[in-house]
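**Student:** This is the structure alone, sequence omitted:
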């Protein structure tokens, strides 16, 4: 599949992604349990939704497991550039506006295109922090514009 608007060299002003970090927590340790947030339908997720989900889940995991008790990874990158044709409002807007003539639009944002069942966020943790990781992913899912599910990737036998 060829993405429609990802080539940044053709665009005059590149919109910046607001995502600060993609890997958080303890990056060196191997954790026995791994959970992921997966989307139920194909969607386009803007960078500010991804950042809000990252902040919400990271904050909860940092409080529950400590700074070195987990590894959170954001697994999608916003490549697709979103354009908007801004319409003028107010008095005299009809004389200023050109309507749908030359309606290509200006780049305003970037978004990640995700497929069905694609994992967005993954949390690796110890078995004792499994419930907190589940709550953290649920909170991250609330920031997404698409229905999400929590999938246990590794260590399901340790959780009883």
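**Tutor:** Nice, thanks for sending it over. Keep in mind that this is a model prediction, so the values were computed, not measured.
**Student:** only C-alpha atoms for contact and neighbour calcs from this point on.
**Tutor:** Will do.
**Student:** List the buried residues in stretch 83-98.
**Tutor:** Across stretch 83-98, burial judged by 16 or more other CA atoms under 10 Å covers residue 83.
**Student:** Tell me which residues are up against it.
**Tutor:** 99, 103-109 (CA atoms under 8 Å, 6 or more residues apart in numbering).
**Student:** and what of stretch 119-135?
**Tutor:** Here stretch 119-135 has contacts from 31-39, 54, 57, 60-61, 64-65, 69-76, 137, 150, 155, 158-159, using CA under 8 Å, 6+ apart.
**Student:** Okay, one more to line up with it:
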């Protein structure tokens, strides 16, 4: 069956559903990498700037949207900046298991389904629950790559169902921020 639109899942309803030992058939997390670019700590000392993609509303982001955003940002940065010139990290993990009470839509379906009886639903996907101000993506880079980093995070934000903002600041800076 096709995936339902993001509007079906982006609002938080009820407590998190994360206990995998009680959930049979929970899908695996389909995000292969959370760290991209230069991942060694020694090489990252040359980076003097940081950028963050910060979410502005409370909600849920499905793992498909997170993976699409990760791929978009990573491919753009690899093409225009090069793998050795940035570090990008996806900070959220989709632990919450989404449920779906599938309904059939065909002739004679009323004899096959139960309607709202036993409507708890079966596992249909995963989502990350986020709060306002939570960092989704974190990037380290050199100042000359700032326009490309901003564009990569802007493209990643276009794949997400919640409004976001990009925060640029010097690395290791305690309080001074530049919000764009």
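**Tutor:** Alright, I've got the coordinates. Predicted model only: the values in this text are computed from it and were never measured.
**Student:** Just the buried residues from the contacts of stretch 83-98 of structure 1, in PyMOL please.
**Tutor:** The buried subset of the contacts of stretch 83-98 of structure 1, as determined by 16+ other CA under 10 Å, is captured in PyMOL by this line:
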select buried, resi 106+107+109
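**Student:** Inside strands: which ones of the contacts of stretch 83-98 of structure 1?
**Tutor:** 106-109 (DSSP state E).
**Student:** Can you tell me how far residue 14 of structure 2 is from residue 98 of structure 2?
**Tutor:** 11 Å (CA to CA, to the nearest Å).
**Student:** now residue 63 of structure 2
**Tutor:** 10 Å.
**Student:** any shared contact partners between these two?
**Tutor:** 125-127.
**Student:** would you list these in JSON lines and tack on distance to residue 35 of structure 2?
**Tutor:** Shown next, in JSON lines, are those (distance: CA to CA, whole Å):
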{"residue": "125", "distance to residue 35 of structure 2": "22"}
{"residue": "126", "distance to residue 35 of structure 2": "20"}
{"residue": "127", "distance to residue 35 of structure 2": "19"}
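**Student:** From what I see, residue 159 of structure 2 and residue 68 are in contact.
**Tutor:** Yes - Residue 159 of structure 2 is within contact range of residue 68, at 6.4 Å (criterion: CA atoms under 8 Å).
**Student:** host element of residue 57 of structure 1?
**Tutor:** If you go by DSSP states H and E, residue 57 of structure 1 is part of helix 47-65.
**Student:** Which ones among the contacts of stretch 119-135 of structure 1 lie within strands?
**Tutor:** Per DSSP E, these map to strands at 33-39, 70-74, 150.
**Student:** Make TSV from these and add distance to residue 19 of structure 1 to it.
**Tutor:** Below are these laid out as TSV (distance: CA to CA, whole Å):
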residue	distance to residue 19 of structure 1
33	25
34	22
35	21
36	19
37	17
38	19
39	19
70	20
71	17
72	14
73	12
74	10
150	22
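**Student:** Of these - the most surrounded one?
**Tutor:** residue 70 (27 neighbours; other CA atoms under 10 Å).
**Student:** Let me see the contact set for the equivalent of that residue over in structure 2.
**Tutor:** Aligned counterpart of residue 70 of structure 1 in structure 2: residue 86 (TM-score structural alignment). Counting by CA under 8 Å, 6+ apart, residue 86 of structure 2 makes contact with 37-38, 47, 77, 139-142.
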